[in-house]
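# task: produce atomic coordinates for the following.
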Amino acid sequence: MSRQLLDSPAKPDNAIAGRTPPVIRLLVLATFVVILNETIMINAIPNLMGALKITEQTAQWLSTAFMLTMAAVIPITGWFLQRVSTRGAYATAMGLFLSGTAAAIVAPGFELLLAARVVQASGTAVMMPLLMTTLMHVVPEQDRGKVMGNVTLAISVAPAMGPALSGVILNFGSWRLLFAVVLPIAALITWGGMKQLDNVGEPEVSTIDWSSVVLAALGFGGLVYGLSRFQGADTGLAAGIVVAGLAAIAVFVVRQLSLQKTGSPLMDLRTLKHRTYTVALILMSVAFMAMLGSMILLPLYLQNIRGLSALQAGLLVMPGSLAMGLLGPTVGRLFDRFGGRVLVIPGAVAITLSLAGLTQASMTMPYWQLLGLHTMLMVGLAATFTPVFTLGLGAVPPALYAHGSSILGTLQQVAAALGTALVVTVMSARADSLQARGVDATAASLDGMRLAFLIGVVLSVGVIITALLLPARADSNAEHAGVGH
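Now for the predicted structure:
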């Protein structure tokens, strides 16, 4: 196998003349397929309840466990990606994902299906940080915006497309078909990747601090689990789990600060010393909360209030999701030309306006208006995510790329869980309060959804404020970023 493609980043940068390196295209495709599976089970819940004789709450665990595993495993990936080769990390990630997918197809019952989902998620947790880290090493700074636009397709659009695609697939067969369709596609991508992928950078030999691993799993996993429990009735227990998770994260942070003195932290928090990276993290987290909150609310509104089927609801939100993905490369090119602020600030305003429009949802709001508002939301998010990811990771030195990607991925999972918990809790509390006063159940639920969308508006205003703190470019940090040369 020829090794000149990626061993020296300067060579491929010149050879590709501003085009996306083949390795990044391959990793984007692989990441899209594995992240798609995070939300692909949502529409299969009724199917699963009948086939496996389980309750709705039990079936929800097939999505919750995936998210929990991601939150627990991603913090380890910063250390893992520095210790193994690019090919080794790719083989591990896709090997785990393929094993989990194959096991899911033949799982005889819920317990083994849940275990298969955990294995799937373990592979998925490695892919996104691997993609981001490789991109920062092989793509020159002046081209990162355009290439990061392709990455947006994988990490932002895939979760949004999962429910829509699963709704289509489930029309042709049982829940097993969801995995049967994915398996050959993932296997083909894995085979192509192992043929084409060369190693980027040199692995570093380092020991792992197992107490940090345990603390990360308990802290981030516990936090995400606690937040997911707010969707049920026992909010007291959920709050207790959240507090315990936060306490474990606090101990984890103290442990990492101590390990940084010896040079072997599991998650290197020195990335947070770079102001642009920290601002980007905050902005990304708040935007993800707004996005995931709307992803939960809109299907609930369309199906429970307006009476659409899961497939119809999925098809209505699909144009916005597709627009987000297709605009990614264009947004990236605009970022390379004009910088981040001219994209992020209008994007944040578009998010606010679209969510404000959804606060006016009613029993008779035209579907074309809902489609337009959702598309505006997705376009605003596309204009926001690509510059934020590029500016944030571009602000840290190359030695910290893996850790920067790891922290980014971990906070995405936490933000997704927090956004979901927030809107569901607000919606449920409002609806219950109105029903206690004698309001019709449907009208009470609709009012609860409007209030939850208003929470999204408040969050999006936070995105606008944070966007004003971002620089146009990461050029001022060039001495830190090193731009991979």
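# only C-alpha atoms for contact and neighbour calcs from this point on.
Noted.
# doesn't residue 28 make contact with residue 151?
Yes - if you go by Cα atoms under 8 Å, residue 151 and residue 28 touch, sitting 5.9 Å apart.
# the more surrounded of these two?
Comparing residue 151 with residue 28 by other Cα atoms under 10 Å, the one with more neighbours is residue 151, at 30 against 24.
# quick one: the more buried one from residue 179, how far?
Here residue 151 is placed at a distance of 23 Å from residue 179 (Cα to Cα, to the nearest Å).
# residue 32: neighbour count?
23.
# what does the helix or strand hosting it contact?
Using DSSP states H and E, residue 32 sits in helix 22-36. Identification of contacts with helix 22-36 by Cα atoms under 8 Å, 6 or more residues apart in numbering yields 97, 120, 123-124, 127-128, 131, 134-135, 150-151, 153-155, 158-159, 161-162, 182, 186, 189-190, 193, 196-197.
# next one: stretch 233-245
Looking at what lies outside stretch 233-245 - Cα under 8 Å, 6+ apart - the contacts are 218-230.
# report the buried members of those.
218-230 (16 or more other Cα atoms under 10 Å).
# ok, which pair from the residues you listed is furthest apart?
218 and 230 (18.0 Å; Cα to Cα).
# where does residue 265 land in three-state SS?
Secondary structure state of residue 265, per DSSP: H, G, I helix; E, B strand; the rest coil, is coil.
# show me the contacts for it.
79, 208, 209, 256, 257, 259.
# now the nearest residue to the third one once chain neighbours are set aside: how far from residue 235?
This points to residue 209. Using Cα to Cα, 6 or more residues apart in numbering and skipping residues adjacent in sequence, the residue nearest residue 209 is residue 266, 6.8 Å away. According to Cα to Cα, residue 266 and residue 235 sit 32 Å apart.
# residue 463 and residue 288 touch, don't they?
No - the pair residue 463 / residue 288 is not scored as a contact, 10.0 Å apart, by Cα under 8 Å.
# so which of the contacts of stretch 233-245 is the closest to residue 479?
Nearest member of the contacts of stretch 233-245 to residue 479, counting by Cα to Cα, is residue 220, at 32.5 Å.
# mind listing what's buried along the helix holding residue 32?
23-36.
# among the residues you listed, which pair sits farthest apart?
Among these, 23 and 36 lie farthest apart (Cα to Cα), at 19.9 Å.
# now the helix or strand containing residue 245: buried residues?
Residue 245 is part of helix 235-259, with elements assigned from DSSP H and E. Neighbour-count burial for helix 235-259 flags 238-239, 241-249, 252-253, 255-257, 259 (criterion: 16+ other Cα under 10 Å).
# before we move on, what about stretch 437-449?
443, 444, 445, 446, 447, 448, 449.
# how far off centre is the helix or strand encompassing the fourth one?
I take that to be residue 446. Using DSSP H and E, residue 446 sits within helix 441-467. Here helix 441-467 is found 21 Å from its chain centre; the criterion is Cα atoms, centre = their mean, to the nearest Å.
# next, the contact list for the closest residue to residue 260 other than its chain neighbours, please.
Nearest residue to residue 260, sequence neighbours excluded (Cα to Cα, 6+ apart): residue 268, at 6.9 Å. Contact analysis of residue 268 by Cα under 8 Å, 6+ apart lists 78, 256, 260, 400, 403.
# please give the structure of this sequence too, so both can be compared:
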Amino acid sequence: MSASLEVDPTADPTADPTAGAPVDSPDAPFTTPLVVKLLVAATFVVILNETTMINALPRLMADFSIDARTSQWVNTVFMLTMASVIPLTGWFLQRVTTRTAFTVAMATFCVGTLLGMLAPTYAVLLVARAVQGAGTAVMMPLLMTTVMTVVPVAHRGRVMGNMMMAISVAPALGPTVSGLLLELGSWRLIFGAILPLALLMGLVGRTLIENIGEAKAGPVSWLSVILAGAGFAGLVYGLSDFGAGSLAKPLGFTIAGVVLVAAFVVYQIVLQGRGTPLLDLRTLKIRTYAVAVLLMCAAFMAFFGAMVLLPLYLQDYRGLSTLETGLLVMPGGLAMGLLGPRVGRVFDRVGTRPLVIPGAVGLVVALVTLASVIDLSTPYWQIVLLHVALMSCLACVFTPVFTLGLGALPPELYSHGSSLLGTLQQVAGAAGMALLIAILQSRATHLVETGSSAASAFVGGLDWALLTGAAFAVVVLAMSLLLPARTTAGPGGHGH
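Next comes the predicted model:
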């Protein structure tokens, strides 16, 4: 079994390679493999880093004499690198051993973290964040591919739930951790605190992780690398730049990104005929996986939008500090993370629909309710309660859909499926943030022009943005009705 599995270009990806194999019972004894535990712990460390710099922007502006827009690049460049590198990981994971992939990812992340801690200029800090993003981009597909490879189908929900706990809790804790560190000293402390954790995880993992199967030698298509890197980076940058002023630049980058991504897709179809695609798009021929991808993209558009809207409201219009904001939104992230394993266990027993459909309904209700109650004097307990409800509903969606979608693929496509899912999540997250902020700003500007105060206009724009998030949740609900109850044929079953 392998995270580095060979792709047979003549194989039918919708065929069930394990037809007739006995299906394990969720009640059977099962211990999570050590390799999965180590990868989850390491992934927690690298994802924690993704949101830690949000609170540090005012310090960066003062230390490097930059404006607010320039300071945002410390987060944007991380997302751009993730979007550029993740498409390459499907090819990479099939051509190196598990231990090598882990070592490369953690070493890259540690180098970026050290460079960030010592950065003498803002340009160097941006390079450091890009290096960190490259290491993080490898860890996520590596973890997902390994889980799908070594965990029996009857227990995947539980293990994927534990994985989602790390993925959910880490971003929620990031602003709180950085807020505490910034109370103690410089923004460099953020890198200084993460570096020893990353080094420890890297050394322990390098020692204890076993290789899962054999690597497959093969050439890399450098044209594919260029098209994927430039296309997805251009698309994410263009989407994230909407609402910043003139439409010309973001529209130009978005159109260029779409054209390059389209060229990448066409070229992958050509390479598939030769058996050497960088990202195998046969995954999208499998209906359950394709529906799961669309559902996750809609969910991430709502998720990322809510993540950026609430802090804006709490800090700019309710006067909370970054630490107070982090503490206020932390219960939602913790609820989402702690529910992950429990949702996973329920999924192993009852399948997808009893979790995802109510979760999607709850998502719509939570966002509509939040839009209806939020104003300049909404009690904080109401905001916390609705945020916890929102994150809890997302937990009921994410774990089952991740597990079902990837489980619908044959094993030789696990790495490509997890890479494609990760890439599209980055694009959907950027698109969600861009669209919701653009709607907020447009509505707020209109209200100011009609005589509203700036604060009241912001709340009016926030209402419209949250209702747009609810519209994404309606798409999640519609897609959830198209999902099967479970992957019916075990590993590789296509779940029709």
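# let me have the contacts of stretch 233-245 of the first structure in TSV, extended by distance to residue 279 of the first structure and secondary structure.
As requested, those are exported to TSV (distance: Cα to Cα, whole Å; DSSP: H, G, I helix; E, B strand; the rest coil):
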residue	distance to residue 279 of the first structure	secondary structure
218	26	helix
219	23	helix
220	21	helix
221	24	helix
222	25	helix
223	22	helix
224	22	helix
225	26	helix
226	26	helix
227	24	helix
228	26	helix
229	29	helix
230	28	coil
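# which of those residues sits closest to residue 114 of the first structure?
For the contacts of stretch 233-245 of the first structure, the nearest to residue 114 of the first structure is residue 225 (15.3 Å; Cα to Cα).
# so what's the counterpart of that closest one in the second structure up against?
Counting by TM-score structural alignment, residue 225 of the first structure lines up with residue 237 in the second structure. By Cα under 8 Å, 6+ apart, the contact set of residue 237 of the second structure is 76, 80, 250, 253, 254, 430.
# closest to residue 383 of the second structure out of those?
Out of the contacts of residue 237 of the second structure, the member with the shortest distance to residue 383 of the second structure (by Cα to Cα) is residue 430, at 24.1 Å.
# quick one: what helix or strand has the aligned partner of the closest one in the first structure in it?
Matched by TM-score structural alignment, residue 430 of the second structure corresponds to residue 417 in the first structure. Residue 417 of the first structure is located in helix 401-436, with elements delineated by DSSP H and E.
# that helix against the second structure, how far on average?
On superposition with the second structure, the mean distance recorded for helix 401-436 of the first structure (mean Cα distance after the TM-score superposition for the first structure) is 0.6 Å.
# tell me which residues of that helix come out buried.
401-428, 430-432, 434-435.
# which elements pack onto that helix?
For helix 401-436 of the first structure, the contact count by 3 or more Cα pairs under 8 Å, 6 or more residues apart in numbering; DSSP states H and E identifies helix 56-83, helix 110-138, helix 222-229, helix 275-300, helix 367-394, helix 441-467 as packing neighbours.
# and the second one, how far from the second structure on average?
Helix 110-138 of the first structure, aligned to the second structure and superposed, deviates on average by 0.5 Å (mean Cα distance after the TM-score superposition for the first structure).
# that helix corresponds to what range in the second structure?
Going by TM-score structural alignment, helix 110-138 of the first structure sits over residues 122-150 in the second structure.
# can you mark which positions in the matching stretch are buried?
Within stretch 122-150 of the second structure, judged by 16+ other Cα under 10 Å, the buried ones are 122, 125-150.
# can you give me every residue that contacts the aligned residue in the second structure for residue 325 of the first structure?
Aligning on TM-score structural alignment places residue 325 of the first structure opposite residue 337 in the second structure. Neighbouring residues of residue 337 of the second structure by Cα under 8 Å, 6+ apart: 164, 165, 166, 167, 168, 169, 395.
# can you check residue 92 of the first structure too?
residue 123.
# run the last query once more with 10 Å
The contact partners of residue 92 of the first structure, by Cα atoms under 10 Å, 6 or more residues apart in numbering, come to 84, 86, 122, 123, 126, 127.
# that one sits in which helix or strand?
Per DSSP H and E: helix 86-106 holds residue 92 of the first structure.
# buried residues in that helix?
Applying 16+ other Cα under 10 Å to helix 86-106 of the first structure flags 86-87, 89-105 as buried.
# so residue 89 of the first structure makes contact with residue 123?
Yes - using Cα atoms under 10 Å, residue 89 of the first structure is in contact with residue 123, at 9.4 Å.
# common neighbours of the two, please.
Joint contacts of residue 89 of the first structure and residue 123 (Cα under 10 Å, 6+ apart) are residue 95.
# identify the residue of the first structure aligned to residue 267 of the second structure.
Match for residue 267 of the second structure (TM-score structural alignment): residue 255.
# not counting its neighbours along the chain, what's nearest its match?
That would be residue 212: by Cα to Cα, 6+ apart, it lies 7.0 Å from residue 255 of the first structure.
# what number of residues lie near that neighbour?
Residue 212 of the first structure: 23 neighbours (other Cα under 10 Å).
# now the host helix or strand of it: how far from the chain's centre is it?
Using DSSP H and E, residue 212 of the first structure sits within helix 210-216. Distance, stretch centre to chain centre, for helix 210-216 of the first structure: 23 Å (Cα atoms, centre = their mean).
# just give me the mean distance for it relative to the second structure.
Helix 210-216 of the first structure sits 0.5 Å off on average (mean Cα distance after the TM-score superposition for the first structure).
# which bit of the second structure covers that helix?
The aligned range for helix 210-216 of the first structure is 222-228, by TM-score structural alignment.
# identify the residues contacting the matching stretch?
With Cα under 10 Å, 6+ apart, stretch 222-228 of the second structure has contacts from 83-88, 229-231, 233-234, 257, 259-265, 267-268, 271, 277-279.
# which of the three states applies to residue 207 of the first structure?
Applying three-state DSSP: residue 207 of the first structure is coil.
# now it, nearest residue through space, not along the chain?
Using Cα to Cα, 6+ apart, the closest residue to residue 207 of the first structure is residue 264 (7.1 Å).
# quick one: that neighbour and residue 79 touch, right?
Yes - using Cα under 10 Å, residue 264 of the first structure is in contact with residue 79, at 8.3 Å.
# overlap in contacts, these two.
Contacts common to residue 264 of the first structure and residue 79, judged by Cα under 10 Å, 6+ apart, are 206, 207, 208, 209.
# now the strand or helix carrying residue 324 of the first structure on the second structure. Mean distance?
Using DSSP H and E, residue 324 of the first structure falls within helix 310-338. Following the fit onto the second structure, the mean deviation recorded for helix 310-338 of the first structure is 0.6 Å by mean Cα distance after the TM-score superposition for the first structure.
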